[in-house]
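1. I need the structure of the sequence given here:
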Amino acid sequence: MQLELLNTKKWSTRAELAAAVFEWIECWYNPFRRHSSIGMLSPVAFEERHRASPPTS
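-> Modelled structure (predicted):
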C-alpha cells in the first residue's frame, strides 16, 4: 500500500487520504488477496470457479 497508494501523491486532507485507503482496500486488496479459508484463492477467483461449475444436487 505504501508504494502503490501512499507514495503516489501528496494528500491534501486526511479525509482524502482516508477515502483513498478505503477504496484501495475494498476495491483492490481484499478482492485479489488470497485467503486460506477458500483454498488459497482470491475471492474473485473463488467466485469465478464456482460460478462456472454446474450446481450440485
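2. every contact and neighbour count from this point should use C-alpha atoms.
-> Noted.
3. can you count the residues close to Y29?
-> A total of 14 residues lie near Y29 under the criterion other CA atoms under 10 Å.
4. does it count as helix, strand or coil?
-> Assigned with DSSP: H, G, I helix; E, B strand; the rest coil, Y29 falls in the helix class.
5. pull the residues that contact stretch 32-50.
-> 30-31 (CA atoms under 8 Å, 6 or more residues apart in numbering).
6. give the buried residues for it.
-> 34, 41-43, 45-46 (16 or more other CA atoms under 10 Å).
7. what's the closest of these to E23?
-> P43 (16.6 Å; CA to CA).
8. against H50, how distant is that closest one?
-> Per CA to CA, to the nearest Å, P43 is found 11 Å from H50.
9. for the comparison step, fold the sequence that follows:
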Amino acid sequence: MGRAASSVDNALVELSWSIMQRELLDTRDWGTPQQLSAAIFEWIEAWYNPRRLHTSTGYLAPADYERLHTTSATAA
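-> Next comes the predicted model:
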C-alpha cells in the first residue's frame, strides 16, 4: 500500500488482530499452544470469515452472498 516501513502497511492486519484479540484471545486463559491454535483456526474459519461484510459483495457476508447467488442461479 504505502512505502516500506509506512504505518499504513500493517493497518489491515492490525485491525484484524485487534478484533481477534478482543473477541477471542482475551476471553480466557489458554492451557496449551494447541488449544490456542485450534481456537484461532475455529474463530477465523467458522466465525470471522463467513460473517464479515465485503464491499465487493454489496456489504453482504460471504455466506449470505452465496445463498443469494445460489438461490438466484437455481431459480433461473
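10. mark which of the buried residues of stretch 32-50 of the first structure are part of helices, please.
-> Under the assignment DSSP state H, those contribute 43, 45-46 to helices.
11. as TSV, those with distance to T13 of the first structure would be great.
-> Shown next, in TSV, are these (distance: CA to CA, whole Å):
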residue	distance to T13 of the first structure
P43	32
A45	35
F46	37
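12. closest one of these to V21 of the first structure?
-> The closest of those, once distances to V21 of the first structure are taken by CA to CA, is P43, at 19.5 Å.
13. aligned to the closest one, what sits in the second structure?
-> Here P43 of the first structure is matched to P62 in the second structure, going by TM-score structural alignment.
14. distance of F22 of the first structure relative to G39 of the first structure?
-> Using CA to CA, F22 of the first structure is found at 26 Å from G39 of the first structure.
15. for W43 of the second structure, which residues are in contact?
-> 20, 24.
16. tell me the residue in the first structure aligned with it.
-> Under TM-score structural alignment, W43 of the second structure pairs with W24 in the first structure.
17. for the first structure, which segments are assigned as helices?
-> 14-24, 30-32, 43-52.
18. okay, the ones you listed in CSV with distance to L5 of the first structure next?
-> Below are those laid out as CSV (distance: least, CA to CA, whole Å):
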stretch, distance to L5 of the first structure
helix 14-24, 8
helix 30-32, 15
helix 43-52, 21
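19. to M1 of the first structure, which of those helices lies closest?
-> Across those, closest to M1 of the first structure is helix 14-24 (CA to CA), at 8.0 Å.
20. thanks again, I'm all set now.
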